[in-house]
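*Asks:* Predicted model and sequence follow; I will ask about them next.
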Amino acid sequence: MCRSLIAATTLLLLLVGCHQGFAYKECPEGYILLGEYCIKVADYQLVANKTYTYAEAQFRCQRSLPTSTGQSVWTTDLVELDDNKKLEAISKHVFEQDSVGRIPYWVGGEYVNGVWKWVSGSKINLRSHIFLPDEPEINETNRAVYIVPADMKHKRYYASTYSRMDIVPSYICEAKQK
């Protein structure tokens, strides 16, 4: 009886922890645990010279889990840079892994109906420190967010905006538990 109670209590604590924003212990196949986030940086194909519009990058992220993975447990989309910690972790990882040069990456923000929003629909904090100075512009129809290497000394990427129809060499996805 005591073992059952301890097991049930442990399971309850784990479930509560997941819903209170605690870090994942493991990520779905193809994703890496970066700090407390499950991230996938799309491979940049220098030889193939493949590039992506915002819509293509988002499509690839949303379909990035193998069918064998528990898709009902995870949602995937372009990464939301909703806090500085996430951008710093991604910047560090990309600078360590990027052997072809510093390239931009699509991330999950866009200008929708007069408001800058993340792919989840939440508003982007325009006063956060994720954007380059003087960005993003207001009233930038058909624009989306991408990150560019802007601070080589501190190995930091910053967000900027670009036309959704233009092409970028790569993109970054995020997996979140439902």
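*Replies:* Received the coordinates, thanks.
*Asks:* Please count neighbours and contacts with C-alpha atoms only from this point.
*Replies:* Fine.
*Asks:* For the residue positioned nearest the centre of the chain, give me its contacts.
*Replies:* Nearest to the mean C-alpha position of the chain, by CA atoms, centre = their mean, lies V79 at 1.7 Å. By CA atoms under 8 Å, 6 or more residues apart in numbering, the residues touching V79 are I39, V107, G108, I172, C173, E174.
*Asks:* mind listing the strands for the protein?
*Replies:* Secondary structure of the chain by DSSP state E: the strands cover 32-34, 37-41, 74-78, 105-112, 115-118, 143-151, 156-163, 170-177.
*Asks:* list the helices and strands the fifth one packs on?
*Replies:* Using 3 or more CA pairs under 8 Å, 6 or more residues apart in numbering; DSSP states H and E as the contact definition, the elements that strand 115-118 packs against are strand 105-112.
*Asks:* alright, now check it against this:
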Amino acid sequence: MRGTAAALCLLAVLTTRAPGATAAPRCPADFVSLDGRCVHIYTENYAGNAPAMTWPSAKALCAAKATDGWSTELATVNEAFLTKFTAHVVSEIPGMTGYIFWTGGSKVNGVWQWTDTAPIDPLAYIWYMSSPNPDSTGVYGMLVPSGANNRFYMLEYDESNVGPSFICEAKALVA
């Protein structure tokens, strides 16, 4: 009996979290947890197995990664995510530190938004220095590396541009 009580106390200690702490999400296969989100960084071009693609093609490839219980879209980014993303690329796939990555950002009727239609603040620190440029014909967001600050920033790219990679985000479907 005492052994059972001691085991239960130990279990309670091991499963108690600090206030405000959250568990890392369980992610689908081929996705990793970054900044509390499940993301897939497309590496097929880096591995020499696929050509570069347009934003609509990247969006379709990401959508095809949906599985039972999960929806997928090109990822939204914010400053906290960019910090985690940069650290992950540098430590886990350092050969891709010079790569560019499609995101879920697009300009619809002159307004920047994510694939879930949430607006993108044009003054957010995710943008590269002069972006978004109101005179640009770019309609899709791509993360580009900046060696000066050892992080990625978003730039607007045209419909005809291609990129070698993308960031896909999986979200658990609500039952």
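*Replies:* Received the coordinates, thanks. Owing to the predicted nature of the structure, the values given are computational and were not obtained by experimental measurement.
*Asks:* what's the TM-score here?
*Replies:* For this chain pair, the superposition-based TM-score is 0.77 by TM-score structural alignment, normalised by the length of the second structure; 150 aligned residues with a CA RMSD of 1.9 Å.
*Asks:* So which of the strands of the first structure is the most surrounded?
*Replies:* Ranked by mean neighbour count, the strands of the first structure are led by strand 105-112 with a mean of 25 (mean count of other CA atoms under 10 Å).
*Asks:* What are the boundaries of the helices in the first structure?
*Replies:* 2-19, 54-62, 84-97 (DSSP state H).
*Asks:* Please identify the most buried of those.
*Replies:* For the helices of the first structure, the highest mean count by mean count of other CA under 10 Å goes to helix 54-62, at a mean of 20.
*Asks:* That helix vs the second structure, mean deviation?
*Replies:* Compared with the second structure after the fit, helix 54-62 of the first structure shows a mean deviation of 0.4 Å (mean CA distance after the TM-score superposition for the first structure).
*Asks:* now that helix, how far from the chain's geometric center?
*Replies:* The chain centroid and the centroid of helix 54-62 of the first structure are separated by 12 Å under CA atoms, centre = their mean, to the nearest Å.
*Asks:* do the same with stretch 120-133 of the first structure
*Replies:* For stretch 120-133 of the first structure, the distance to the chain centre is 14 Å (CA atoms, centre = their mean).
*Asks:* In the second structure, what range does it match?
*Replies:* Taking TM-score structural alignment as the measure, the second structure aligns residues 116-129 with stretch 120-133 of the first structure.
*Asks:* Report the buried residues of the matching stretch.
*Replies:* I120, I126, W127, Y128 (16 or more other CA atoms under 10 Å).
*Asks:* What sits closest to E169 of the second structure if chain neighbours are left out?
*Replies:* The spatially closest residue to E169 of the second structure, leaving aside those adjacent along the chain, is V39, at 4.4 Å (CA to CA, 6 or more residues apart in numbering).
*Asks:* Next one: the one you found relative to C168 of the second structure, how far apart?
*Replies:* Going from V39 of the second structure to C168 of the second structure by CA to CA, to the nearest Å gives 5 Å.
*Asks:* returning to what we had before: may I have the distance across the match of stretch 120-133 of the first structure, first residue to last?
*Replies:* 25 Å.
*Asks:* before we move on, what about stretch 152-166 of the first structure?
*Replies:* Terminal residues of stretch 152-166 of the first structure lie 25 Å apart, using CA to CA.
*Asks:* ok, and what's touching it?
*Replies:* Under CA under 8 Å, 6+ apart, the answer for stretch 152-166 of the first structure is 52-55, 87-88, 91-92, 95, 130-132, 135-136, 142-151.
*Asks:* thought the residue nearest to E169 of the second structure was touching A172?
*Replies:* No: counting by CA atoms under 8 Å, V39 of the second structure stays clear of A172, with 11.9 Å between them.
*Asks:* got any residues that touch both of the two?
*Replies:* Common neighbours of V39 of the second structure and A172, counting by CA under 8 Å, 6+ apart, are absent.
*Asks:* All set now, cheers.
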